[in-house]
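Student: Below is the sequence, then the predicted model.
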Amino acid sequence: MDGTSDGASDAPDPAGFPRQFARTRRFSLGVPRQFTLSPDGRRVLFVRTGSGRDPVGRLWQYEDGAERLLADPAALVGAGAETVPEEERLRRERARERSVGVVAYAADGAARLVSFALSGALWAVRTDGGAPFPVAAAGPVVDPRPSPDGRYIAYVSARSLHVVDLDGTDRQLARSEGPEITYGLAEYTAAESIGRSRGYWWAPDSSRLLVARVDTASVERRYLSDPADPAKPPRAIRYPAAGTANAEVTVELVALDGRRVEVAWDRAAYEYLVAAGWDAHGPFLAVQSRDQRTVRTLAVDPATGATRVLHERTDPAWVELVPGTPARTASGALVLPEDTPHTRYLAVGGHRVTGDGLQLREVLGTEGERVLFTASEDPTETHVWCYEPGHGAHRLSREPGRYGGAGRGGTAVLAGVTARGAEVTVVRGAAGAYAPVGALVSHAEEPVVAPRPRLLTLGERELRGALYLPSWHREGAGKLPVLLDPYGGPGLQLVGRDRGWPACVSQWFAEQGFAVLVVDGRGTPGRGPAWEKAVHGDQLGPALQDQVDALRATGERCAALDLGRVAIRGWSFGGFLAAAAVLHRPDVFHAAVAGAPPTDQRLYDTHWKERFLGHPDAHPEHYARSSLAGHGHRLRRPLLLVHGLADDNVAAAHTLRFSAELLAAGRPHTVLPLPGATHSPADDTVNENLLRFQRDFLLDALGTAGGGPGTG
């Protein structure tokens, strides 16, 4: 073994874990998040719920080592059920938001005025004292944002963009022309697959806004119904499936007096708006071609709307979109990623400022000529770094873990998940001499089952893995059935030196009597562009082979693994991988649980799926190779399919059609439908019992008498 991270408690309580996991919303409640710093770096705004089981978010300010409550929803609108506008409900679903109350906010340039929405009403609070106050709005409010000077608040209501003075004088700057038109909101593809959650941006002088207009009329319509409530009519959504039309996205410059100028670029060649902003050098856009092989950064003339190319990135597979880019420093130097096969560098002004092997993950922001970013030297860790001209790039976070954060005024907030759980540290300094000056308190609960991973490097591809054994298991005491617990796909890593919720779940399954193996294979982030793009044209073959190779390599090194009893479970891409494992490799895998699996890749959305497999009309073989559909006759092992019937990301049709194919082929299987559940089920009781249901299915399928001490 290459290393051990043992954070076990003396008396683990596996029986109580499923309830705790559900009630704490995957241990997310009580954790500080969404940080905004004042210009001098002395004040930090953030959101945090009241406790590890309280789902109500509150707005806080940290200053001089002390925290002060700025807004408590219970005091403002009561503790009853929250009424959420449909546009806000969809925004939260795309963000996988698990709390209620104040779940998002925005501040002016001085971080003195903060706006937020509660039950569709617009609220504001001044951070230098005073109670929160309501601001009259034209209707239910979504995504309110103060102007940089703090005089106005922009918001979206009924698909239209408004600006309101603090005295309640409201102006509708862009009115929706119909039910398919929105101003100021991110379309489905942007929010779900591109990573752009916003639809409008203020000018620094507060005189105008850069606004996205979205027309979904040409996008295919899907219908989500609730079979558990047959009297309830279906809900229509616009979903751009692979190979079909996307929403038409245009951009306008909108002045407070109502004057509007359309921004011009070659939308036929570059139909995706992947990023936008407005800084001291003017408005800018980043646009991407449909085949995703080219991304252009465009400067926008604020007077005419004309654009010019500042930079172009190309790649024969796809151009990876790095959050926070493009950006500009005070001098106007462009901040962008630069890829070689084995390293994703940070480039500033056209020059690489990070070294070989340091993988850029996200740009957190710029201030002056400084660039705050996250990057990985080792794929099991992600740290916050700062680049400063003359001093190079230096790391701010120290302990092993995965970090994000924010920075301003010589201060940085380092929000990490370490081996101890969620931790938020405030550091201050300059030129590599940052020192801790405080911390934001996390009220997250301590897991009743603490992870005990043995971190591994496996095989010739040096696959990163984590092995979880039961706390009660002793070496030489006998072999354990094996459970692979991967995600294994783009955009997410599970193996790391941190106590994230996936590690807690893997340890809980270990306490049930499994040896649990988690592996990040090809296609997962953090190991460079070539590693990510090894799945181009085939999202199944490399990913599945890496799980097989890692399992065999671990079995050779750990005698406790019974390779004659191997199961696999996963959700979303992990569910797809689990079902594929028992279809294509029944010689290795003996049972599977597949949650929300995308079984037919042509049913998934344009940007996400065409990134990896191309356009289905041009490359139908890629979709056939990477789908489970058409292979149902191969099933010889027990398979449990789980799917939320209200899932608007991976539609329940994936599971229902595949189940019909299995039935037609005479292949026994089990289907567990979750009425009312989306891609991330929100019901605490469902989430609690779903863990137990999976455990019982797998133990029964492997013919294993369940569990060890304390299971339940």
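Tutor: Thanks, I have it.
Student: rest of the way, CA atoms for contacts and neighbours
Tutor: OK.
Student: Tally up the residues packed near the residue nearest to G488 when sequence neighbours are not counted, please.
Tutor: Take G488 and drop its neighbours on the chain: the residue closest to it by C-alpha to C-alpha, 6 or more residues apart in numbering is D520, 5.4 Å away. D520 sits with 28 neighbouring residues when counted by other C-alpha atoms under 10 Å.
Student: Help me confirm that D520 comes into contact with P490.
Tutor: No - in this structure, D520 is not within contact of P490 by C-alpha atoms under 8 Å, at 9.9 Å.
Student: Might you report the residue contacts of the residue nearest to G488?
Tutor: By C-alpha atoms under 8 Å, 6 or more residues apart in numbering, D520 lies in contact with 463-465, 486-488, 493-495.
Student: Run a quick neighbour tally on F27.
Tutor: Other residues close to F27 by other C-alpha under 10 Å number 23.
Student: Hmm, F21 and it touching each other?
Tutor: Yes - counting by C-alpha under 8 Å, F21 is a contact partner of F27 at 6.5 Å.
Student: Need the overlap of contacts for those two.
Tutor: Overlap of the contact sets of F27 and F21 (by C-alpha under 8 Å, 6+ apart) consists of P447.
Student: And the one residue sitting closest to the centre of the chain, how close does it get to A191?
Tutor: Nearest to the mean C-alpha position of the chain, counting by C-alpha atoms, centre = their mean, stands A95 at 6.8 Å. The gap separating A95 from A191 is 8 Å, by C-alpha to C-alpha, to the nearest Å.
Student: for V371, same thing?
Tutor: Distance, V371 to A191, by C-alpha to C-alpha: 25 Å.
Student: Give me the more crowded residue out of those two.
Tutor: Shown here are V371 and A191; by other C-alpha under 10 Å, V371 has more neighbours (23 against 20).
Student: Find the nearest non-adjacent residue to V427, please.
Tutor: P436 (4.1 Å).
Student: who's in contact with that neighbour?
Tutor: By C-alpha under 8 Å, 6+ apart, the residues touching P436 are 425-428.
Student: try 10 Å
Tutor: Residues in contact with P436 (C-alpha atoms under 10 Å, 6 or more residues apart in numbering) are 396, 411-414, 425-429.
Student: Included below, for side-by-side comparison, is a second structure:
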Amino acid sequence: MKKLLLTLALFAVTQSMTAQEITLDKIYSGYYRGKGIAGITSMKNGENYLVIEQGGIAKYSYKTSQKDGNLVDGQFESYDFSDDESKIILLKESEPIYRHSFLGKFDIKDLKSGKVISLNDGKPVQEPRFSPDASKIAFVSENNLFYQDLTTGKITQITKNGAKNNILNGLADWVYEEEFGHARLYEWTKNSDAIVFVKLIETEVPEIYIPIYGKSLYPTELRYKYPKAGEKNAVASAHIYRLEGAKTMDINLDHVKNYYIPNVIQTSSADEMVLITSQRTQNASDILKINTKTGAAQKLFTETDPQWVDTDNVTLEFLEDNSFLWGSERDGNRHLYWYDKDGKLKKQVTKGNWEVTDYYGYNPKSKEIYVQTTEKGSINKVVSKINIENGKSQLISNTEGSNSASFSKNYNYFIETSSTAAKPYTFVLKDGNGKTVKELQNNNDQLQKLKADQFVEKEFITISNEAGDQMNAWVMKPKNFDKNKKYPVFMYQYSGPGSQQVSNSWDNGNAIWFNHLVQKGYIVACVDGRGTGYKGAKFKKITYMNLGKYEIEDQIAAAKWLGNQSYVDKTRIGIFGWSFGGYMTSLAMTKGADVFKAGIAVAPVTNWRYYDSVYTERFMRTPQENADGYDKNSPTTYANLLKGKFLLIHGTADDNVHFQNSMEFSEALIQNKKQFEFMAYPDKNHGIYGGQTRPQLYQKMTDFILKNL
């Protein structure tokens, strides 16, 4: 009996010790998983909002925050209303294609009659969209554009030349979707009498093929069009389909910059549409007003920049009188500008040494816009309302951390989603002036579990680079930190153009793994160097034509600064990154070989010649124009410099950063007699996940760090 009691006591102690640690098993079991609110949408009356719950789409009152039952019963992945809220489209099931695009099966429910019909007779479609009068819904099927009459059920085919890897109508190709950020390239006119769409002919775009190993006897193949830097892109053209007469007319864009047509935007006028077009260099974009009756195109203005215009981050909002708000970095920070309906600048609406990071809407009654900004510091995001006529501004969110908002249609309420690096997400219902009505959801349980397991918070600091810039950084130190000891340092970064990793916000991903490493005795640090975002255009765009040069200089400078701290062992500094961050890790282990002892590069670009045209040329121009910029900033060029322990990881079916990148870098390392570790994940894409993949991946990276750092 005594032996049994002793065994039980030892077991209890072991369990107690385990409970005070953050483990990989706990991370990937979902033990620390947080809670959220899905599908928040305001109803047109401004008095109710909807969320997706287990039993369906639930309706809540803003005023009382009480549930008023379900608007729709059942389980759906997502939903969207017609403008008048008489109908709702429900995504029943989906199959992903690329990052944004997917094939989906949809039902359309008439909320007055209760009648439900299947879109496209139940066959999968892409990008369905209600006409503004709710009588029809357009969609894309097999690269052709259609619309379905919701009264008769009749389906009308608008285009007939769509074909895989050849012609797309109203739909983005791979590179448009990935780099301009959306898949739909069509829009209804305000009065529902026409559809303006972009056609992409990708016949001459080079094709990439990826072997898919699966479990079949012979591997299969994924083939799609992928324009690499300097190669041919899809030929873009714009067209108008008028429902009356079922006629399609071309829009003549010969007089404007028309290499790319990334945006089709509805205006407040019944017979007008706006196209945003760009030249290949992406340092000038034309904003065009299209007469949808005649097809005539009028240039409203051209946005230019010495380096690049952010064609993937467009803010264009039309007000009731068809004047519009436009986001621009022309004064050195991203701010909003107000134009009249003919493209004449009325005024700059926001000003200051901070940036507008999101736009939520405009209240015509109060003449106020609602925006997210960095006015409380570049690592924070706050929400404000600003009168566009007199400039009066009012902060309506928390003053620190990362805060975003989902507003009621009348702007009398909003649901604030907020977090800090030390506090997980909370969802709070507030009135239009920022006064709390009710906390709807918090993640106190998640935080308590983490704190019980010795979770440590990030410490925010700044580190100077060689140019004298103060770079934002965070550091995580062991719980029992002793300034008289020497600690190894594990650095994490991404570093891509306009990105941000040093943010006062909660991280449900790597931050918990970093805590696991901290408990193993490491200091974990992250530095946002030149090229990253929210510190102004000059800081972000200095990397132009030399992508990777200043970024790696800053990571090396940061590592040296950390190494000079009395509590850091400068001989034990490691670095880790994914995608662009993997690229930086590869440079760190070669150009920074004397500073970094170990590095993990996941899915890295290793030669910008292998990456897509839109992204790469935005920052580098083409290889034909800037060969040195490509070659002098490729880690492959410096493979002979590798000294430390290096782990290279890539998914074989990565459609974004192709496996070819790691193959080329590996060959360069091999030919320079360099020893390194390489892990290939069969049939995994850029995210490297599925089944037990992520637990295995993070265990492998953890073991590598413990062994080599």
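Tutor: Right, received. Where do you want to start? Being a predicted model, the structure only gives us computed values, none of them experimental.
Student: what sits in contact with each of A95 and A191 of the first structure?
Tutor: What both A95 of the first structure and A191 touch, as defined by C-alpha under 10 Å, 6+ apart, is the set S197.
Student: what's the distance between the longest helix belonging to the second structure and the middle of its chain?
Tutor: Ranked by residue count under DSSP state H, the longest helix found in the second structure is helix 2-19. Helix 2-19 of the second structure sits 47 Å away from the centroid of its parent chain (C-alpha atoms, centre = their mean, to the nearest Å).
Student: continuing past it, what's the next helix or strand?
Tutor: The helix or strand immediately downstream of helix 2-19 of the second structure is helix 24-29, counting by DSSP states H and E.
Student: in the superposed pair, what's the mean gap between that next one and the first structure?
Tutor: Here the mean offset of helix 24-29 of the second structure against the first structure after fitting is 4.5 Å, by mean C-alpha distance after the TM-score superposition for the first structure.
Student: what's next to that helix, contact-wise?
Tutor: Helix 24-29 of the second structure is touched from outside by 19, 23, 31-33, 508-509, 512-513, 516, 692, 694-696, 698-699, 702, with contacts defined as C-alpha under 10 Å, 6+ apart.
Student: at 8 Å instead, please
Tutor: 32-33, 512-513, 516, 695, 698-699.
Student: Could you identify the buried members of those residues?
Tutor: For the contacts of helix 24-29 of the second structure, a neighbour count by 16 or more other C-alpha atoms under 10 Å gives the buried set as 32-33, 512-513, 516, 695.
Student: Restricted to helices, list these.
Tutor: Mapping these onto helices (DSSP H) picks out 512-513, 516, 695.
Student: all strands of the stretch 101-250 of the first structure, in order?
Tutor: Per DSSP state E, counting those that start in this stretch, the stretch 101-250 of the first structure carries strands over the ranges 106-107, 113-118, 121-126, 133-135, 142-146, 152-157, 160-165, 170-174, 181-183, 200-202, 208-215, 221-224, 235-238, 248-255.
Student: equivalent range in the second structure for the second one?
Tutor: By that I understand strand 113-118 of the first structure. Mapping strand 113-118 of the first structure onto the second structure (TM-score structural alignment) gives residues 87-92.
Student: what about that stretch, how far off from the first structure?
Tutor: Relative to the first structure, stretch 87-92 of the second structure is 2.3 Å off (mean C-alpha distance after the TM-score superposition for the first structure).
Student: Contacts for that stretch next, please.
Tutor: Residues outside stretch 87-92 of the second structure that contact it (C-alpha under 8 Å, 6+ apart): 75-82, 104-112, 134.
Student: Take the residues you listed and, keeping just the buried ones, write it as a ChimeraX select command.
Tutor: Buried residues within those, by 16+ other C-alpha under 10 Å, are selected in ChimeraX with:
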select :75,76,78,79,80,81,82,104,105,106,107,108,109,110,134
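Student: hang on, F576 of the first structure is in a helix, isn't it?
Tutor: Yes - assessed by DSSP: H, G, I helix; E, B strand; the rest coil, F576 of the first structure belongs to a helix.
Student: Am I right that G282 of the first structure is in contact with D301?
Tutor: Yes - between G282 of the first structure and D301 there is a contact under C-alpha under 8 Å: 7.4 Å.
Student: how much does the one helix or strand Q394 of the second structure maps to stray from the first structure?
Tutor: Using DSSP H and E, Q394 of the second structure sits within strand 393-395. Here strand 393-395 of the second structure, set against the first structure after superposition, deviates by a mean of 3.0 Å using mean C-alpha distance after the TM-score superposition for the first structure.
Student: who does the next helix-or-strand element following that strand touch, helix- and strand-wise?
Tutor: Once strand 393-395 of the second structure ends, the next helix or strand along the chain (criterion: DSSP H and E) is strand 402-407. With contacts defined as 3 or more C-alpha pairs under 8 Å, 6 or more residues apart in numbering; DSSP states H and E, strand 402-407 of the second structure has these neighbours: strand 38-42, strand 356-363, strand 382-387, strand 413-420.
Student: Just name the most buried of these.
Tutor: Across those, averaging neighbours per residue (mean count of other C-alpha atoms under 10 Å) puts strand 413-420 on top, at a mean of 25.
Student: and the angle from it to strand 402-407?
Tutor: Relative orientation of strand 413-420 of the second structure with respect to strand 402-407: 170 degrees, computed using axes from the mean of the first three to the mean of the last three C-alpha atoms, to 10 degrees.
Student: Give me the distance between strand 413-420 of the second structure and the centre of its chain.
Tutor: With C-alpha atoms, centre = their mean, you get 19 Å for strand 413-420 of the second structure.
Student: Which parts of the stretch 401-550 of the second structure are helices?
Tutor: Under the criterion DSSP state H, counting those that start in this stretch, helices of the stretch 401-550 of the second structure are mapped to 444-452, 510-519, 537-541, 549-563.
Student: Among the ones you listed, single out whichever gets nearest to L4 of the second structure.
Tutor: Closest approach to L4 of the second structure among these is made by helix 444-452 (28.5 Å; C-alpha to C-alpha).
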